[in-house]
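Asks: everything below, folded, please.
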Amino acid sequence: MCFRPRAVVFFTLVLIVSSVPSLHRVTGERHWRWRDEKGSSSLGNGGDLVTDLPGQPLVNFRHYAGYVTVNENYGRALFYWFYEAMSQPDEKPLVLWLNGGPGCSSVGYGATQEIGPFIVDTDGRGIKFNNFSWNKEANMLFLESPIGVGFSYSNTSTDYDNLGDEFTANDTYTFLHKWFLKFPSYRKRTFYIAGESYAGKYVPELAELIYDNNKDPSLYIELNGILMGNPETYDAEDWRGMVDYAWSHAVVSDETHKIIAETCDFKSNDTWSNEDCSEAVDEVLKQYKEIDIFSLYTPVCIGDTASSDDKSVLKVMMKRKSNMMPRILGGFDPCLDGYANAFYNRLDVQKALHVSDGHHLRNWSICNMDIFYSWADTKASVLPIYQKLIAAGIRIWVYSGDTDGRVPVLSTRYSISALGLPIIKAWRPWYHEKQVSGWVQEYEGLTFATFRGAGHAVPCFKPSSSLAFFSAFLHGESPSSSRY
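Replies: Alright, predicted model coming up:
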């Protein structure tokens, strides 16, 4: 399929300079409040400070949520949730986290199922504190992107017809610069981008846009590195890895795998025109419907109608001649998606997060499947971007949970192998709490690691070791090579 050259986003930054009010703890209350020099209470930052999130555990850091308008003429606005670091937020880096799909919420997944300080609790009745939140190490910014995901929206209906990688990268880039106007103290902060799954494309594409535009000093962002988990990287190798992994883990038969090997050319946009190939790949997807493709060895959520959708993903891809990987709902706690839907569709929660007046409910879903099925623009491979960023000295770390069938470890190994990078430190185990957490290999410009026994959303399965891995990434240190 054809790709349009990425548009370059230009706008003038107007720095907002103001005095920083002192922060005081209000005795007996559960949340932080701002107090200005006159002692009056205010929220600051456009009223985005979250002060009354239902069921919030007592914490000693501030967090903010709300909208940033990325296009005034079209009425496009992206929803974010930002958590200051638990300690020394003025000294720690800023990390943007993105989930993929495309069409799935970084707030619903990353922030409140994986790496944020508040995790949705059973049946969506509330939230609980996450002892392994990544804001122990950094200031964490979660973004629902593109429009149509979660609470993010556009007032122009035709915007939804143009969704794709380029559109998403440009809006996210605009979001960042406008977000810095709300939070000017982060304007020159060390910055990283992280994400998982289809964000394996979002993250490097955004990094490239930042790198290209950094030639203009007024647009400069201190991008130091990118971190991606079980990422879609190179469509052809992602598909090959998926079917090889399914066969090697006894999900499909020898006969099905042999047909795919003999009839499927995943590097061709005409892959699905071969009837034998498409039927054999359909068989792989059919078998994965019986279990959780994101976590081979954990139970499915019985009665979850979202995961029993009979709409053929493969037929949709054949119709638009795309080799995009399929999106099939699932997760570690197989019912967590339902908990998130229940929580974010509460009026009191929406009011606390500044997306509703508390009287009119906004419909929120963890994934917008209409976005996936209508996705118009995707890069077949982001490996050329990897090469560009490596040459620029930008740190790239990639990790894989090794029980994920959706973007399995084989897909990522095949993709990295295609780069042909020199090996700096050979394949070896890495350790956390005296146990083998996985294996790691360091290349010139790229580090790849596995997480033993983890599915697609690694922090759900291995919260402690993923936090340790994240810390090593931020500090530019190799994952621990010593058991003791």
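Asks: going forward, measure contacts between C-alpha atoms and count neighbours the same way
Replies: Will do.
Asks: what are the ranges of the helices in this structure?
Replies: Counting by DSSP state H, the chain has these helices, from start to end: 165-182, 199-213, 235-248, 254-263, 275-288, 313-319, 336-344, 347-352, 369-374, 383-391, 409-419, 458-461, 463-475.
Asks: please name the nearest non-neighbouring residue to the spatially most central residue of the chain.
Replies: Centre of the chain computed as the mean C-alpha position; nearest residue by CA atoms, centre = their mean is N99, 2.3 Å away. In space, N99 comes closest to S106 once its chain neighbours are excluded; the distance is 4.7 Å by CA to CA, 6 or more residues apart in numbering.
Asks: okay but that neighbour is in contact with L98, surely?
Replies: Yes. Here S106 reaches L98: they are 5.4 Å apart, a contact under CA atoms under 8 Å.
Asks: identify the contacts common to those two.
Replies: 142-145 (CA atoms under 8 Å, 6 or more residues apart in numbering).
Asks: if you rank those residues by neighbours, which is first?
Replies: S145 (30 neighbours; other CA atoms under 10 Å).
Asks: I'd say that residue and V107 touch.
Replies: No. At 9.9 Å, S145 does not count as touching V107 under the criterion of CA under 8 Å.
Asks: circling back: name all residues that make contact with the residue nearest to N99.
Replies: 97-100, 142-145.
Asks: do you know how far it is from A194?
Replies: Distance of S106 to A194, given as CA to CA, to the nearest Å: 11 Å.
Asks: before we move on, what about L347?
Replies: L347 sits 30 Å away from A194, going by CA to CA.
Asks: have a look at those two and say which one is more surrounded.
Replies: Using other CA under 10 Å as the criterion, L347 and A194 rank with A194 on top: 24 against 18.
Asks: contacts only, for the nearest residue to V14 once chain neighbours are set aside.
Replies: Nearest in space to V14, with sequence neighbours left out and distances taken as CA to CA, 6+ apart, is L181 at 7.5 Å. L181 is in contact with 14-16, counting by CA under 8 Å, 6+ apart.
Asks: need those in CSV with distance to S374 and neighbour count, can you?
Replies: Shown next, in CSV, are the contacts of L181 (distance: CA to CA, whole Å; neighbours: other CA atoms under 10 Å):
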residue, distance to S374, neighbour count
V14, 36, 11
L15, 38, 12
I16, 39, 10
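Asks: can I get those residues in CSV with distance to H257?
Replies: Output for those, formatted as CSV (distance: CA to CA, whole Å):
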residue, distance to H257
V14, 57
L15, 58
I16, 59
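Asks: second chain to compare with the first, below:
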Amino acid sequence: MRGFNIEKTLTHYNIKMSSMLSQKVLLWSLIFLVCKANQQSEYLYKFIQSKRSQQKPSHVESYSSTIVDEHVSKVHVVEQQLRLMEDDKVKALPGQPKGVDFDQYAGYVTVDSKGGRELFYYFVESSLNSSTKPLILWLNGGPGCSSFGYGAMQELGPFRVNSDGTTLSLNKDAWNKVANIIFLESPAGVGFSYSKNSLDYSNIGDNSTAKDSYIFLLNWLERFPQYKTRDFFIAGESYGGHYVPQLAHLILSNNKKLKNHTRINLRGIAVGNGWIDDNLCTKGMYDYFWMAGLNSDETHEGIDKLCDFGNFNYTNECNLYQSRANDELGNIDIYNIYAPFCNSSATKTSYSGSDFDPCSEDYTNAYLNLPKVQEALHVKPTKWSSCSDLSWTDSPASILPTINGLISSGISIWIYSGDIDGRVPITSTKYSINSLKLPVHTAWRPWYTGKEVGGYVIGYKGLALVTVRGAGHMVPSDQPYRALTMISSFLLGQLPPQLNS
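Replies: Coordinates of the predicted model:
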């Protein structure tokens, strides 16, 4: 890399930037650069920057591994369980196409009977041999974004919303081809999930989210007892890098501690483009900007020299270079650096499965606010939105200690990464995993869908890193067939296929 005079460059750039030395303003500047960006991804970035502006983060991992017993369902009468399950059955979603060959359920599960805290779920059984297929819980991130609106309706679920906002098309690469899937809107205040106690919305964090999700699972399994002994997996993306490992930790901890509750048969977790470590993910993001040709050499060298990511030491000079890096990106979708923006005048009429419509979030919002749709989903009338502003109270700076603990438990752990996501890029994921210093069991190699390279994989002791070629932040949206191939291998306990295997 060619050298340059940092002091001279800073002086020149300070002419425009001297009025922006407020750290908070600088750190939030990128939020407004992206037109019509995916809200889940924007909420993640806004949240991480707010953590930086408020205080110096701590690497101390702190969240509860216990539950409040009185919130767990005590209903054990089979007839009552069957009635609750049948009440949640969705006869048909408005506008769904012909050929739906699976059962779907939706409704509320109580996680705090005294406070009136209710979490909404949407459950689809597998279209092929559902009685023998495993169970997956899917969690989108934010924090504060909907697993139903994103995961179910735009990513791995059985349907896509058409451009008319009123009808649906089948997703031929839906994950319920290989599993039964629960999409959970968590915590309360997200999507259709709610609490009768408004204070719950200002007392939310990693601890309470993991706890409520665990209680949800215990109570859901009482409603669907046929799944109590089924192999269970947790998957998610984005801030799911917190949600998924933390919930897994809580399940394993309580499987050992509690004798009077259902033992959840957790077999593995999969995290996509997950925010795992504040320091390493931030460093990886700016390194990716440069390596992808989105930043100049001078800007990258300034960040490299002036930003002490290891100690979270962000000086004014460091912030100026980060702001400059953000400016240099231009008007692109940083969550898929090659994707077009939504152009409502050139939309399709139905989902073809060949590519992802960047206006899908608009269609989903329109569809889920239709009264007849909400009635079919058994929810109270609600102004549904894809993401919600929540007052977050706790968020460890690193989830790596949690992942390390899960490795020692022996469950399957996959970290996967779409390779054209600029917000939580492959460099961030690699830096995070490399810091664990795990022995390599399977050397880096390509994996295939047919004769095409689907991505790359490396197997470590207790963990696999999988990349998905041509996918951004929302892997199942950008590369549905490759994502289905990947998750199918994960559920089988095998690395993604080699050529002609």
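Asks: let me know the closest of the contacts of S106 of the first structure to L206 of the first structure.
Replies: L98 (10.6 Å; CA to CA).
Asks: wait, L306 of the second structure touches E317, no?
Replies: Yes. Here L306 of the second structure reaches E317: they are 6.8 Å apart, a contact under CA under 8 Å.
Asks: ok, and the closest non-adjacent residue to the counterpart of L139 of the second structure in the first structure?
Replies: Using TM-score structural alignment as the criterion, L139 of the second structure maps onto L98 of the first structure. What sits nearest to L98 of the first structure in space, not counting adjacent residues and going by CA to CA, 6+ apart, is G195, at 4.6 Å.
Asks: before we move on, back to that, which of the shared contacts of S106 and L98 of the first structure sits closest to H177 of the first structure?
Replies: Comparing those against H177 of the first structure with CA to CA picks out L143 as the nearest, at 13.5 Å.
Asks: surely the closest one and Y80 touch.
Replies: Yes. Look at L143 of the first structure against Y80 with CA under 8 Å: they come within range, at 4.5 Å.
Asks: overlap of the contact sets of these two?
Replies: Taking CA under 8 Å, 6+ apart as the contact rule, the neighbours common to L143 of the first structure and Y80 are V107.
Asks: report the buried residues of stretch 120-138 of the second structure.
Replies: For stretch 120-138 of the second structure, burial by neighbour count (16 or more other CA atoms under 10 Å) applies to 120-127, 130, 133-138.
Asks: let me redo that: stretch 177-195 of the first structure
Replies: 177-182, 184, 186-187, 189-195.
Asks: what do you get for stretch 445-458 of the second structure?
Replies: Neighbour-count burial for stretch 445-458 of the second structure [16+ other CA under 10 Å]: 446-449, 453-458.
Asks: let's have these in a markdown table, adding distance to K259 of the second structure.
Replies: Below are those laid out as a markdown table (distance: CA to CA, whole Å):
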| residue | distance to K259 of the second structure |
| --- | --- |
| P446 | 44 |
| W447 | 42 |
| Y448 | 44 |
| T449 | 44 |
| V453 | 47 |
| G454 | 44 |
| G455 | 43 |
| Y456 | 42 |
| V457 | 39 |
| I458 | 38 |
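Asks: just give me the closest of these to Q479 of the second structure.
Replies: G454 (9.0 Å).
Asks: excluding chain neighbours, give the residue nearest to that closest one in space.
Replies: Using CA to CA, 6+ apart, the nearest residue to G454 of the second structure is Y448, at 4.7 Å.
Asks: what does that neighbour align to in the first structure?
Replies: Matched to the first structure by TM-score structural alignment, Y448 of the second structure sits across from Y431.
Asks: tell me the contacts of that match?
Replies: So Y431 of the first structure contacts 437-438, 479-483 (CA under 8 Å, 6+ apart).
Asks: just the buried ones out of the residues you listed, please.
Replies: 437-438, 479-480.
Asks: would you turn these into CSV with distance to V398 of the first structure?
Replies: Output for these, formatted as CSV (distance: CA to CA, whole Å):
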residue, distance to V398 of the first structure
S437, 15
G438, 13
P479, 12
S480, 16
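Asks: from I423 of the first structure, how far out is I385 of the first structure?
Replies: 19 Å.
Asks: repeat for G303 of the first structure
Replies: Distance, G303 of the first structure to I423 of the first structure, using CA to CA: 47 Å.
Asks: what's the answer for K201 of the first structure, then?
Replies: K201 of the first structure sits 24 Å away from I423 of the first structure, going by CA to CA.
Asks: out of these two, which sits in the busier spot?
Replies: K201 (27 against 14).
Asks: identify the residue of the second structure aligned to the more buried one.
Replies: Checking TM-score structural alignment: K201 of the first structure goes with H242.
Asks: let me see the contact set for R346 of the first structure.
Replies: Residues near R346 of the first structure by CA under 8 Å, 6+ apart: L361.
Asks: tell me which residue of the first structure matches up with A325 of the second structure.
Replies: Under the alignment (TM-score structural alignment), A325 of the second structure maps onto V284 of the first structure.
Asks: number of residues surrounding that match?
Replies: There are 21 residues near V284 of the first structure, going by other CA under 10 Å.
Asks: name the nearest residue to it, sequence neighbours excluded.
Replies: V252 (6.2 Å).
Asks: quick revisit: export the shared contacts of S106 and L98 of the first structure to a markdown table and tack on distance to A207 of the first structure?
Replies: Formatted as a markdown table, these follow (distance: CA to CA, whole Å):
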| residue | distance to A207 of the first structure |
| --- | --- |
| F142 | 16 |
| L143 | 15 |
| E144 | 17 |
| S145 | 15 |
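Asks: farthest pair within the residues you listed?
Replies: F142 and S145 (9.4 Å).
Asks: list residues touching both of these two?
Replies: Contacts common to F142 of the first structure and S145, judged by CA under 8 Å, 6+ apart, are 98, 106.
Asks: the aligned residue in the first structure for W290 of the second structure: what's it in contact with?
Replies: Matched across to the first structure, W290 of the second structure falls on W247, judged by TM-score structural alignment. The contact partners of W247 of the first structure, by CA under 8 Å, 6+ apart, come to 253-254, 257.
Asks: and in the second structure, which of the residues you listed remain?
Replies: Checking these against the second structure (both residues aligned by TM-score structural alignment, their matches' CA atoms under 8 Å), the contacts still present are 253-254, 257.
Asks: got a PyMOL select line for the buried ones in these?
Replies: Filtering these down to the buried ones (16+ other CA under 10 Å) takes a single PyMOL command:
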select buried, resi 257
